[in-house]
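# Coordinates for the following, if possible.
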Amino acid sequence: MLTKNNTRTSLLTYWTTRYLISLCIGLLLLGAGSFWWIRHTTIENRLNLLEYLADETADQVSQSSGGNEFDAFDRRFDNRSRVLNMERPPLLIITDLKGNEIGRGGGRGLRDDNRPGAFQVKLPAEIFANSDSVQKLNPNGTALYAVKAPIKDNSVQTGWVVVMQDEAELAKVNQEYRLLIILLVGLGLLGWLVIYFLSKKIVKPIQEVAHAAASMKDGNYDVKLNSAVKEQEIYDLVTSFQEMTQRLTQLEKLRAELLAGVTHDLKTPVTSISGLIQAVRDGIVTGDERQEFLDITLKEIGRLQNMIADLLDFNSLSAGAFTIHPETCNMNELIHTIIREWRVTQQSEVQCTVSAPEEIIYRETDPLRLQQILINLLNNAAQAMNGKGSIIVSLSESGIDIADTGTGIPEKEQPYIFERFFRGEKKKLKVRGLGLGLPFSRMLAKALGGDLVLRKTSPAGSMFSIIWNNK
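Just a heads-up that it's a prediction; the model follows:
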């Protein structure tokens, strides 16, 4: 993975770092919103309490008999205001109906230290001109809230009780802010640790696959991966990579066997031909024996020509350098003809029967290419039964099935039967060849608009199917 300076970093570092940055940004936004909400809620709650204190003080003033009772109101107000849990108590002002001050109390934080007994805040006249009980003021650039309550004597208003406090003091809740900061920092650390360990768990199998790929690049295909993972995508990656390594291992084995097998299969007829011709030339054999040697030579030459033709045909088919001549064929008649011709060429006790529906099936295909596929499948079936057994060829609208009563294909060889140059352990000991029959037949089937598959196999026999793709 590349960064801006073209240096690579690990997947774990890349994602955990970006997740941490995203988490911090999210928590900062959440913190800012939470700070605003706490501040707003705290101010509203304290203003409600100030309204209650103002109303209570107004009731007490209206019930008093005058005199020097203001000091008692001031002390009672200070005691009551402690429920607000503020460092500085609010300022209490009592006025007459016209707004002339009768007395002040509380508000030690709003006093002028240079003039003891005086207050910094003067009561603005607009407080009484506005009917709202709670007002926000900004005298001398300081944001203040003023809460007023009417003083009534027998339902007749005689004055006002005004409670004032600066906005900063109303919003001050250091304990809540500290708890919020601790909570956000804790969430950030917890979130980072969680994503770190989760990412580490996910990255580990990916790193193992990467190391295995590097090992394979150096030619070591014997890699082991832990497939005991719960994540479906990681499991698919690991298992697919394991299957790929197994396939590459098998292909590497096939490549080595191909060099040995092709060399042997080509060398054997050449050596035989050379020895037979030399014997005839030197006069070692004469008469009927000489003729027999020449017949054997021609037979070996024919085998050699067949192997070379198989290679040429397969290469041509792989490169697409071949032609298909489709025509509308009576499949019932075509299958019977192919099977009949194959029986004539066989010198074995294999019984081959055809199962076809009564209604005639017509299909657009190349009869010559279809014959090549069927002949190859029938030859393989006969070889699997050692020349003794039965084969059933079944025709239907969906395709052609070729079932035999042979020994079946071993399970470990089944994934590779359509690989070029692959030959089963039993077959390579009995029959000479290049292992191109089934791959060549499948390519022909696909060229005809279908496919060739192994339908089923067991020790009781195998069934291959030519499947038509309905268009």
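# Could you use CA atoms for every contact and neighbour count after this?
Noted.
# hey, where'd the helices end up in the stretch 301-450 of the chain?
With DSSP state H, counting those that start in this stretch as the definition, the stretch 301-450 of the chain shows helices at residue ranges 331-345, 367-384, 425-430, 437-447.
# and the closest residue to residue 445 other than its chain neighbours, how many residues sit next to it?
Nearest residue to residue 445 in three dimensions, chain neighbours excluded: residue 451, at 5.0 Å (CA to CA, 6 or more residues apart in numbering). Residues within reach of residue 451, counting by other CA atoms under 10 Å, total 18.
# and residue 451, which of the three is it?
The three-state label given to residue 451 by DSSP: H, G, I helix; E, B strand; the rest coil is strand.
# again with residue 59
helix.
# neighbours of it, just the number please.
Number of residues near residue 59 (other CA under 10 Å) recorded here: 17.
# My read is that it contacts residue 151, right?
Yes - with contact defined as CA atoms under 8 Å, residue 59 reaches residue 151; the gap is 6.7 Å.
# how about this one, so we can line them up?
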Amino acid sequence: MDRISFKIGTVFFITILLVEGVLFYYLHSSIIHSRIDEELASLQTRGNNHRDILETSYSQETIHHITAMESKTDTHVIITDQTGEVVSSSVPTDHSMQEIITGTPEDVPRAGLVLENDWKDKQYIASVSPLENSGAVYMFKNTERVQSLIAKLNKHFWLAGILLLTSMAVIILFLSRFITKPVIKMNEATSKIRQGDYSVTLPRGGKDELGELAESIQVLADDLNHMKRQRNEFLASISHELRTPLTYIKGYADIAAKAGTTPEDRSHYLQIIHEEATKLSGLVKGLFDLAKMDENTFTIQKETVELCEFMRGIHSRMAPSFNEKNIALNFVCHGEVYIEADPTRFEQIIINLLDNARKYSEAGTATSMQVFKKSSTVHIIVKDEGKGIPEEDQAWVFDRFYRVDKSRSKALGGSGLGLAIVKELVEAHGGKITLSSKNGKGTTFEIII
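Below is the predicted model of the structure:
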């Protein structure tokens, strides 16, 4: 599980190491060059100052004063005459100093000149300041002191580098753990999902991509868990819905075939067999319609339909069955409202919704049908005052074989396919269907085309 944090940490570490290495190298080089330039400028300025004093008062006393002063510092001064001979020196002149003096060019500018700046390989860095008609002032500084200064600077850089690398490693370790912890949890969750265990719970993340991914995995797990339950319920429902009418058909067929059965009883049994066969045929047809919708082989033959007149015809045909249960069926539609729809399929949608309203409403209540146009959309509302749908069931009522009433009461009937077919047909017409319901106060279905 730590492989991803190791990889991320390694990538971060190498990337930052390269960036910091380049920056450190540039900073180190800049500081060293700046420090050497300061040393050379200081040496040249010191020589120019001595030169100015000598030009003001060129005497043995002044020369002695200058050399005596420099003998107590880390720089050395050599004063020469016009012929290049050494007049005075703060230290004994060695071979390296003599080589630098001998190599002095003829035309030295008034501001002075750096004669040697190689602090790495030479014994001295040096500058020269010309004396007007009197020779020159040479300034020297032993490179051991410069190298010691650079060594101290390098030591500080190494210490800073080690501290930076250590702190960077610790920070990257915690950062990579912080970044990869949710990824590891998501990996564990997907492993459980792959093994068929959908009972995963991921902590709510932030609004970034990792948080969105965790939320997507959680939604996927919940959906798969629901689909697993739905599949089991689907198989149980199919088994029940097919077995029940087949049991009736077989049982009553056996009784009707007995020799002692009276014509009246046989006729009654045949009527039951016919009803169960009709119910079984409707169930198979519903399943067949859904299968065709899934395979996109379900055709919708649209034509222009005047919706008020169309719904009025459905109201006339359905009203007697509502009156039979002492339920009022009201219809409201003003003017003319036109849509492009398949009349047969659209009638199936409305009848399914009305059939549900009638089944789950008590006597003395009312069911209403309403059609109106709003902007560029047409709204169709079927509202009842029945049992209502519990909030926890509302998200699933359009699923196949899903029943709010799990008892499969024969009095209510139904196969659990009606609303699934309604949803598919509405979407096939380019619309959507929504519901709002309160337990014990009724349900409202709204179709928007």
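# Export the helices of the stretch 301-450 of the first structure as a markdown table, with columns for mean neighbour count and distance to residue 210 of the first structure.
Shown next, in a markdown table, are the helices of the stretch 301-450 of the first structure (neighbours: other CA atoms under 10 Å; distance: least, CA to CA, whole Å):
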| stretch | mean neighbour count | distance to residue 210 of the first structure |
| --- | --- | --- |
| helix 331-345 | 15 | 52 |
| helix 367-384 | 19 | 41 |
| helix 425-430 | 11 | 34 |
| helix 437-447 | 21 | 32 |
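# quick one: which of the ones you listed is nearest residue 169 of the first structure?
Shortest distance between residue 169 of the first structure and the helices of the stretch 301-450 of the first structure, using CA to CA, is found for helix 437-447: 84.8 Å.
# Where does that closest one end up in the second structure?
Mapping helix 437-447 of the first structure onto the second structure (TM-score structural alignment) gives residues 418-428.
# Same question for stretch 173-182 of the first structure.
The aligned range for stretch 173-182 of the first structure is 150-159, by TM-score structural alignment.
# show me what contacts residue 76 of the second structure?
Taking CA atoms under 8 Å, 6 or more residues apart in numbering, we find residue 76 of the second structure in contact with 67, 70, 89-91, 139-141.
# make it 7 Å
Neighbour list for residue 76 of the second structure: 70, 90-91, 139-141 [criterion: CA atoms under 7 Å, 6 or more residues apart in numbering].
# What of residue 121 of the first structure?
By CA under 7 Å, 6+ apart, the residues touching residue 121 of the first structure are residue 110.
# and it, helix, strand or coil?
coil.
# rewinding a little: got JSON lines for the helices of the stretch 301-450 of the first structure, with distance to residue 90 of the first structure too?
Listed next are the helices of the stretch 301-450 of the first structure as JSON lines, based on distance: least, CA to CA, whole Å:
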{"stretch": "helix 331-345", "distance to residue 90 of the first structure": "105"}
{"stretch": "helix 367-384", "distance to residue 90 of the first structure": "102"}
{"stretch": "helix 425-430", "distance to residue 90 of the first structure": "99"}
{"stretch": "helix 437-447", "distance to residue 90 of the first structure": "92"}
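# which one of those lies closest to residue 20 of the first structure?
Closest approach to residue 20 of the first structure among the helices of the stretch 301-450 of the first structure (CA to CA): helix 437-447, 53.1 Å.
# Name the residues that touch that closest one?
Applying CA under 7 Å, 6+ apart, the external contacts of helix 437-447 of the first structure come out as 314, 369, 373, 376, 418-420, 451-452.
# cutoff 6 Å now
Outside of helix 437-447 of the first structure, the residues within contact range by CA atoms under 6 Å, 6 or more residues apart in numbering are 314, 373, 418, 420, 451-452.
# what angle separates that helix from helix 367-384?
For helix 437-447 of the first structure against helix 367-384, the angle by axes from the mean of the first three to the mean of the last three CA atoms, to 10 degrees is 150 degrees.
# Quick check: helix 437-447 of the first structure compared with the second structure, mean distance?
With both structures laid over each other, helix 437-447 of the first structure and its partner residues in the second structure are 1.7 Å apart on average (mean CA distance after the TM-score superposition for the first structure).
# how far out from the middle of the chain is that helix?
When distances are taken as CA atoms, centre = their mean, to the nearest Å, helix 437-447 of the first structure is centred 35 Å away from the chain's centroid.
# Tell me the residues of the first structure aligned with stretch 33-40 of the second structure.
With TM-score structural alignment applied, stretch 33-40 of the second structure matches the range 40-47 in the first structure.
# Centre of the chain to that stretch, how far?
Centroid separation for stretch 40-47 of the first structure versus its chain: 49 Å, with CA atoms, centre = their mean.
# just checking, what residue in the second structure corresponds to residue 295 of the first structure?
Match for residue 295 of the first structure (TM-score structural alignment): residue 271.
# same question, residue 202 of the first structure
By TM-score structural alignment, residue 202 of the first structure lines up with residue 179 in the second structure.
# what about that match, how many residues close to it?
Per other CA under 10 Å, the neighbour tally for residue 179 of the second structure reads 14.
# how would you label it: helix, strand or coil?
On the three-state scheme (three-state DSSP), residue 179 of the second structure is labelled helix.
# Tell me which residues touch it, please.
Residue 179 of the second structure neighbours (CA under 6 Å, 6+ apart): none.
# Specify the local secondary structure of residue 104 of the first structure.
Quick answer, by three-state DSSP: residue 104 of the first structure is strand.
# could you show me where the strands are in the second structure, in order?
Using DSSP state E, the strands of the second structure run over residues 75-80, 86-89, 113-116, 124-131, 135-142, 303-306, 328-333, 338-341, 366-374, 377-383, 432-438, 442-448.
# Format those as JSON lines; extra columns: distance to residue 265 of the second structure.
Converted to JSON lines, the strands of the second structure look like this (distance: least, CA to CA, whole Å):
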{"stretch": "strand 75-80", "distance to residue 265 of the second structure": "134"}
{"stretch": "strand 86-89", "distance to residue 265 of the second structure": "145"}
{"stretch": "strand 113-116", "distance to residue 265 of the second structure": "130"}
{"stretch": "strand 124-131", "distance to residue 265 of the second structure": "130"}
{"stretch": "strand 135-142", "distance to residue 265 of the second structure": "131"}
{"stretch": "strand 303-306", "distance to residue 265 of the second structure": "48"}
{"stretch": "strand 328-333", "distance to residue 265 of the second structure": "37"}
{"stretch": "strand 338-341", "distance to residue 265 of the second structure": "46"}
{"stretch": "strand 366-374", "distance to residue 265 of the second structure": "39"}
{"stretch": "strand 377-383", "distance to residue 265 of the second structure": "42"}
{"stretch": "strand 432-438", "distance to residue 265 of the second structure": "45"}
{"stretch": "strand 442-448", "distance to residue 265 of the second structure": "42"}
